[in-house]
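S.K.: The following comprises the amino acid sequence and a computationally predicted model.
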Amino acid sequence: MFYQFAKTVVKLIFILMFRIKVIGKENIPKKGPVIICSNHISNFDPPLVGITSPRAIKFMAKEELFRKKGLGLLLTNLNAFPVKRGMRDRNALRTGLKLLSEGKTLGLFPEGTRSKDGEVKKGLAGAGFFAMRSEATVIPCAIIGSYKKFSTLKVIYGKPIDFKTLQKEKPGAQEVTDEIMDNIKALLEEYR
């Protein structure tokens, strides 16, 4: 209930501050486990993806944010869960897989950190791990624009990624992540 209330409030604020254009929302399945993987250009990306997705999203967020007074509680109430960066965090991996096994939507920024120049960086293997270890539909997402007041922001949800060809090669988690990042880059090139 808090998530829906917060989503409504944030949506109102974002609509007043930015011109938001959403493309491809229909590509997100209504049911079943979903992983939404997006490029990462700002701290405002999670709320932007959250308000434009038709489904509630459980975001993985850096552990340091949960240590800040009040912010940790807020993030927890907004369905986020912590991940330790720079290492293999088994607890975060278990949490993500559990959410997907329950048919939930997992939100990831595979680059692991914001891109300072707006260019897509190499993704971390975690996104590929979740894609390989679950039955989730993987949706690439591209955020295009600037978070300057009254500027236009585009959120593009691509078609589900088809891993059939790649699966024949028995790829590792990093190769699957690379495929996800290629799909995000293709959306950026098409809609810029």
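M.R.: It's in. Model, not experiment: these values are computed from the prediction.
S.K.: Could you use CA atoms for every contact and neighbour count after this?
M.R.: Will do.
S.K.: Only the buried residues of stretch 145-159, if you could.
M.R.: Using 16 or more other CA atoms under 10 Å as the test for burial, stretch 145-159 gives Tyr147, Leu153, Lys154, Val155, Ile156, Tyr157, Gly158, Lys159.
S.K.: Could you say which helix or strand holds the third one?
M.R.: Here Lys154 sits within strand 152-157, counting by DSSP states H and E.
S.K.: here comes the other one, which I'd like you to weigh against the first:
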Amino acid sequence: MFFRFRAFGRENFPKEGAVIVAPNHASFLDPIIVGVAAPRKMNYLARDTLFKHRPFAKILQWVHVSPIRREAGDMNAFKLALTKLSDGEPVLIFPEGTRSQDGNLQEPKPGIGFLEKTSGAKILPCYVKGSRDAWPRHSRFPRVSPVSVYFGKPLRFENLSANRRERYVQVVEVVMKAIAGLKRDASQSS
């Protein structure tokens, strides 16, 4: 990789078993960067429009990316993610659902709460720092810039609302607070 790259908290990444990796999303580089930092092979969900160009679609499939329709909850994509999790594999899901316009954390979507409740998997919060500078939103190509990944401690959820929709929202709120904490720690360490 041609970026000045560092990974922190890799010891927090479970060595085995199902885990939902939940990073912030500021750049197209984020899944690649988290995949390089992770000590295990990752599985990803990405918007289906990225699969329109055949050569690029083949590359995405080769690195374990599956398409998801973003306009509504794509149950086929969730079923695929649940299959990977039931097989004990890690799955990367961006709680925000899409890249940030300004680099700040965005309002999360409840899908990660659904996956956590349905699979029973731990959620590993993750913060990617510098990816937006390395490949800005409207830039055609990436540029050399320092990029760091910070893995937090795995989260387990107990004593949450019995109402499933409320629970999903509670889960994503806790996850986003954990990501915000990692962001704070990252900015203090630089």
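M.R.: Alright, I've got the coordinates. Given the structure is predicted, the values throughout are model-derived calculations rather than measurements.
S.K.: Now the TM-score, please.
M.R.: Scored against TM-score structural alignment, normalised by the length of the second structure, the superposed chains reach a TM-score of 0.87; 175 aligned residues with a CA RMSD of 1.3 Å.
S.K.: picking up where we left off before, what is the corresponding segment of the second structure for the strand holding Lys154 of the first structure?
M.R.: Following TM-score structural alignment, the partner segment of strand 152-157 of the first structure in the second structure covers residues 146-151.
S.K.: got the contact list for the matching stretch?
M.R.: 3-10, 12-13, 33-34, 37, 124-131, 134, 182, 186 (CA atoms under 8 Å, 6 or more residues apart in numbering).
S.K.: rerun that using 10 Å as the cut-off
M.R.: Contacts of stretch 146-151 of the second structure with the rest of the structure, by CA atoms under 10 Å, 6 or more residues apart in numbering, involve 2-13, 21-23, 29-30, 33-34, 36-38, 124-134, 179, 182-183, 185-186.
S.K.: how about the helices in the first structure?
M.R.: Secondary structure of the first structure (DSSP state H): helices at 2-17, 45-52, 63-66, 71-77, 90-101, 126-133, 164-168, 173-191.
S.K.: Show me what counts as buried in the top strand by length along the first structure.
M.R.: In the first structure, taking DSSP state E as the definition, the longest strand is strand 137-145. Within strand 137-145 of the first structure, the residues that qualify as buried are Thr137, Val138, Ile139, Pro140, Cys141, Ala142, Ile143, Ile144, counting by 16+ other CA under 10 Å.
S.K.: Turn these into CSV, including distance to Leu78 of the first structure.
M.R.: Listed next are those as CSV, based on distance: CA to CA, whole Å:
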residue, distance to Leu78 of the first structure
Thr137, 22
Val138, 22
Ile139, 21
Pro140, 22
Cys141, 20
Ala142, 22
Ile143, 21
Ile144, 24
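S.K.: Report the contact partners of the nearest residue to Val144 of the second structure once chain neighbours are set aside.
M.R.: In space, and not counting its chain neighbours, Val144 of the second structure is closest to Phe3: 5.2 Å by CA to CA, 6 or more residues apart in numbering. Phe3 of the second structure makes contacts with Ile33, Gly130, Ser131, Ala134, Pro142, Arg143, Val144, Ser145, Pro146, Val147, Ser148, as judged by CA under 10 Å, 6+ apart.
S.K.: Now check Asp117 of the first structure against the second structure: what is it aligned to?
M.R.: Under TM-score structural alignment, Asp117 of the first structure pairs with Asp102 in the second structure.
S.K.: how much space is there between the counterpart of Gly24 of the first structure in the second structure and Val172 of the second structure?
M.R.: Correspondence of Gly24 of the first structure to the second structure, assessed by TM-score structural alignment: Gly9. To Val172 of the second structure, Gly9 of the second structure is 21 Å away according to CA to CA, to the nearest Å.
S.K.: Same drill for these two, tell me which one is more crowded.
M.R.: Neighbour comparison, Gly9 of the second structure and Val172: the larger count goes to Val172, with 24 against 14 (by other CA atoms under 10 Å).
S.K.: Tell me how far that one lies from Val36 of the second structure.
M.R.: 25 Å.
S.K.: What is the burial count for Leu80 of the second structure?
M.R.: A count of neighbours around Leu80 of the second structure, defined by other CA under 10 Å, yields 17.
S.K.: Now do the same contact list for it.
M.R.: Neighbours of Leu80 of the second structure in contact, by CA under 10 Å, 6+ apart: Asn43, Leu45, Ser66, Pro67, Ile68, Ser86, Val91.
S.K.: Cys37 of the first structure now?
M.R.: Contacts of Cys37 of the first structure (CA under 10 Å, 6+ apart): 49, 106-111, 123, 127, 138-142, 157-158, 177, 180-181, 183-184.
S.K.: circling back to that earlier point, give the closest residue to the match of Gly24 of the first structure in space, chain neighbours not counted.
M.R.: Phe151 (4.7 Å).
S.K.: Likewise for Ile20 of the first structure?
M.R.: Nearest non-adjacent residue to Ile20 of the first structure, counting by CA to CA, 6+ apart: Leu153, 4.9 Å away.
S.K.: if I look at the counterpart of Leu124 of the second structure in the first structure, how far off is Lys84 of the first structure?
M.R.: Alignment note (TM-score structural alignment): Leu124 of the second structure maps to Ile139 of the first structure. As judged by CA to CA, Ile139 of the first structure and Lys84 of the first structure stand 24 Å apart.
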